[in-house]
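S.K.: sequence unknown, structure follows:
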């Protein structure tokens, strides 16, 4: 069921994008702010205490590696993980560089998902607006429908694949804590970037701030 839900998050994003107009995309900033606040909260409330149970200083190193990995990936994805799409619209070929960088990100975020945490909900909330923005860009930029659907199909598979491998292979169980710490670093970078971009020019935005506060409260009590 987890795999299906993760896959459907991208499908829902594509369907919603088919009916959106450009001016309506502004509302996505509030949804993104909520998803960033929720993802950050789940990371802080649930994942961080889990990996620091052994009080190992090396965990901090893995978290920093995750942050650096995400920074490296964003050189190629141009920030698509947090709602920014920058592609050359005149190039209608399959965007391999974007797919590989987003695929690695999506693959990694599936590893810590388990019944012991609420990360599944956080990932779904994170994926839907990103999928909407990705789909909307491909549609409005004039990419072929086959290219758009192929990209989204494989993108939708990556997180369930990461979760499947972490669940069914002992190798990943052995390195569960370091891998989770790396993913925490990725989440910290992505979620804080979303929150920072939600207050552009350091201007206060009541709707976005409300969305973030609501996300933190919900994440704490679920």
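M.R.: Arrived safely, thanks for sending. If you're wondering where the values come from, they're calculated on a predicted model, not measured in any experiment.
S.K.: Could you use CA atoms for every contact and neighbour count after this?
M.R.: Will do.
S.K.: Look through the protein and tell me its longest helix.
M.R.: Determined from DSSP state H, the single longest helix within the chain is helix 145-168.
S.K.: May I see the buried residues of that helix?
M.R.: By 16 or more other Cα atoms under 10 Å, the buried positions in helix 145-168 come out as 148, 151-152, 155-167.
S.K.: Could you do stretch 93-113 as well?
M.R.: Within stretch 93-113, the residues that count as buried by 16+ other Cα under 10 Å are 98-99, 101-113.
S.K.: what does stretch 36-53 give?
M.R.: 36-44, 46-48, 51.
S.K.: what separates that stretch from the chain centre, distance-wise?
M.R.: Relative to the chain's own centre, stretch 36-53 is displaced by 14 Å; criterion: Cα atoms, centre = their mean, to the nearest Å.
S.K.: Over to stretch 77-85?
M.R.: The answer for stretch 77-85 is 10 Å, by Cα atoms, centre = their mean.
S.K.: mind checking the end-to-end distance for it?
M.R.: With Cα to Cα, to the nearest Å as the measure, the first residue of stretch 77-85 is 8 Å from its last.
S.K.: Please identify the buried residues of that stretch?
M.R.: 77, 78, 79, 80, 81, 82, 83, 85.
S.K.: Identify, from these, the entry nearest to residue 139.
M.R.: residue 85 (12.5 Å; Cα to Cα).
S.K.: this is the comparison structure:
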């Protein structure tokens, strides 16, 4: 199930965009706001405490000073994750949080059927890293699935409007869908990744912090929240708490 959820959410989002062609931006923004709130709450309530707990378990018997120093190191990894995500977004144009738009360069190449390789690689790296903590923290699969569903809809619609051919869109979305399960599989099977699970998870916490908080704020025009968005954000928090 932890492998299927993120995979199916992208495939479902791709299918929805391809068949239904949703054009209601308000509904998509509400869905994005919910996904951002749900993902952020899962990160704060579940993944973040687990990262610090595993950090302490790995350093049992050390005095308070050493524990404090190691907590600072975990914090550094979290901040590194935030910075790394900002770097990825420089190349992906913010596609991870549904903020994709065609630049003037894109318009010049519209209908050229050119594969946006930087966007592709950035999203794949992002999705691969997201999947790594799922092997130890299964509930996170739900958060990533909810996060990827509206992103897949927006990405597919963006590629169609940009004139990318259907074969390239299909390939792009299927590889993107496979990245998170691949990250989960690699984390569970490769000892090299397992040995650095705490550090990798801390980096992913930073990535998810940045992604989810950006989604919440960008889902509303001018950073003003109306009642509907406030309610879906609260719903996301409540659902994450009971998961």
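M.R.: Here it is on my side, so go on. Just so it is clear, the structure is predicted and the values come from calculations on it, not from any experiment.
S.K.: between the buried residues of helix 145-168 of structure 1, which is nearest residue 187 of structure 1?
M.R.: Here the nearest of the buried residues of helix 145-168 of structure 1 to residue 187 of structure 1, counting by Cα to Cα, is residue 159; it sits at 13.9 Å.
S.K.: Trace that closest one over to structure 2, please.
M.R.: Counting by TM-score structural alignment, residue 159 of structure 1 lines up with residue 180 in structure 2.
S.K.: where do the strands sit along structure 1?
M.R.: Using DSSP state E, structure 1 contains no strands.
S.K.: all helices for it, in order.
M.R.: 2-19, 28-42, 48-51, 58-77, 96-109, 119-140, 145-168, 170-174, 176-197, 206-221.
S.K.: just so I know, which of the ones you listed lies nearest residue 90 of structure 1?
M.R.: helix 119-140 (11.5 Å).
S.K.: so that closest one matches what in structure 2?
M.R.: Helix 119-140 of structure 1 covers residues 140-161 of structure 2 once aligned (TM-score structural alignment).
S.K.: mind listing what's buried in that stretch?
M.R.: Neighbour-count burial for stretch 140-161 of structure 2 flags 140-160 (criterion: 16+ other Cα under 10 Å).
S.K.: Residue 4 of structure 2 and residue 138 of structure 2, how far apart?
M.R.: In terms of Cα to Cα, residue 4 of structure 2 sits 12 Å off from residue 138 of structure 2.
S.K.: which neighbours do these two share?
M.R.: With contacts taken as Cα atoms under 8 Å, 6 or more residues apart in numbering, not a single residue reaches both residue 4 of structure 2 and residue 138.
S.K.: Map residue 101 of structure 1 onto structure 2.
M.R.: Using TM-score structural alignment as the criterion, residue 101 of structure 1 maps onto residue 122 of structure 2.
S.K.: Tell me which residues touch its match, please.
M.R.: Per Cα under 8 Å, 6+ apart, neighbours of residue 122 of structure 2: 88, 89, 91, 92.
S.K.: quick one: which of those residues is nearest to residue 230 of structure 2?
M.R.: residue 89 (26.1 Å).
S.K.: counterpart of the closest one in structure 1?
M.R.: The equivalent of residue 89 of structure 2 in structure 1 is residue 74 (alignment by TM-score structural alignment).
S.K.: Please name the residues that touch residue 68 of structure 1.
M.R.: So residue 68 of structure 1 contacts residue 185 (Cα under 8 Å, 6+ apart).
S.K.: do residue 76 of structure 1 as well
M.R.: Taking Cα under 8 Å, 6+ apart as the test, what residue 76 of structure 1 contacts is 97, 98, 101.
S.K.: List the contacts of the closest residue to the second one other than its chain neighbours.
M.R.: In space, and not counting its chain neighbours, residue 98 of structure 1 is closest to residue 77: 4.7 Å by Cα to Cα, 6 or more residues apart in numbering. Contacts here follow Cα under 8 Å, 6+ apart; on that basis residue 77 of structure 1 touches 85, 97, 98, 99, 101, 102.
S.K.: rerun that using 7 Å as the cut-off
M.R.: By Cα atoms under 7 Å, 6 or more residues apart in numbering, the contact list for residue 77 of structure 1 reads 98, 101, 102.
S.K.: now for residue 195 of structure 1: what does it line up with in structure 2?
M.R.: Using TM-score structural alignment, residue 195 of structure 1 sits opposite residue 216 in structure 2.
S.K.: thinking that match is in contact with residue 33, fair?
M.R.: Yes: Residue 216 of structure 2 is within contact range of residue 33, at 5.0 Å (criterion: Cα atoms under 7 Å).
S.K.: Neighbour count for the two, which is higher?
M.R.: Taking other Cα atoms under 10 Å, residue 216 of structure 2 and residue 33 do not tie; residue 33 has more neighbours (31 against 24).
S.K.: Check the gap between that one and residue 184 of structure 2 for me.
M.R.: Noted for residue 33 of structure 2: a distance of 25 Å to residue 184 of structure 2, by Cα to Cα.
S.K.: Could you do residue 138 of structure 2 as well?
M.R.: Residue 138 of structure 2 is 10 Å from residue 184 of structure 2, by Cα to Cα.
S.K.: How about residue 212 of structure 2?
M.R.: Residue 212 of structure 2 sits 20 Å away from residue 184 of structure 2, taking Cα to Cα as the criterion.
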